[in-house]
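**Q** this one's structure only:
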């Protein structure tokens, strides 16, 4: 996923489904310097992690 689309998802009013290597995650913030995002799994909201943007995919239509 490119950083522009990731930021659009963060700024969206409605929830947009995103997966990181098949696992549903919530995008919290983007770090454009190193092409990463801070995310947390939807089933473990206290488990934040920094992941590569290229592992993120929008899920749905």
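**A** Happy to help now that I have it. Just so we're clear, the structure is a prediction, and the values are computed from it rather than from any experiment.
**Q** contacts and neighbour counts: CA atoms only from here.
**A** Fine.
**Q** and residue 30, how far is that from residue 20?
**A** Going from residue 30 to residue 20 by Cα to Cα, to the nearest Å gives 14 Å.
**Q** hold the first one in mind and look at this next one:
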């Protein structure tokens, strides 16, 4: 996924189907400078993590 699309998804009021490492995730924030995103698995919101935006895919 590219940075611009990740930002659009993070700012959208609609839930999008985003996957990281086989898990559906929610994008909280996108850091454009570092090209990373703060995410968490939908079923485990306490497991926040920072990943490279290019590891995210939209289905």
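**A** Arrived safely, thanks for sending. All figures in this text were calculated on a predicted structure; none of them were measured in a lab.
**Q** now for the closest residue to residue 36 of structure 1 other than its chain neighbours: which residues touch it?
**A** Leaving aside its sequence neighbours, residue 36 of structure 1 sits nearest to residue 52 (Cα to Cα, 6 or more residues apart in numbering; 4.5 Å). Going by Cα atoms under 8 Å, 6 or more residues apart in numbering, residue 52 of structure 1 touches 35-37.
**Q** repeat for residue 46 of structure 1
**A** residue 40 are the contacts of residue 46 of structure 1 under Cα under 8 Å, 6+ apart.
**Q** residue 2 of structure 1 against residue 58, yeah?
**A** No. Here residue 2 of structure 1 does not reach residue 58: they are 10.9 Å apart, not a contact under Cα atoms under 8 Å.
**Q** quick one: buried ones out of the contacts of residue 52 of structure 1?
**A** 36-37 (16 or more other Cα atoms under 10 Å).
**Q** can you tell me how far residue 27 of structure 1 is from residue 45 of structure 1?
**A** 11 Å.
**Q** for these two, indicate the residue with more neighbours.
**A** residue 27 (24 against 11; other Cα atoms under 10 Å).
**Q** which residue ranges of structure 1 form strands?
**A** 18-20, 23-31, 36-41, 49-52, 56-58 (DSSP state E).
**Q** out of those strands, which is closest to residue 11 of structure 1?
**A** Of all these, strand 23-31 sits nearest to residue 11 of structure 1, with 9.9 Å by Cα to Cα.
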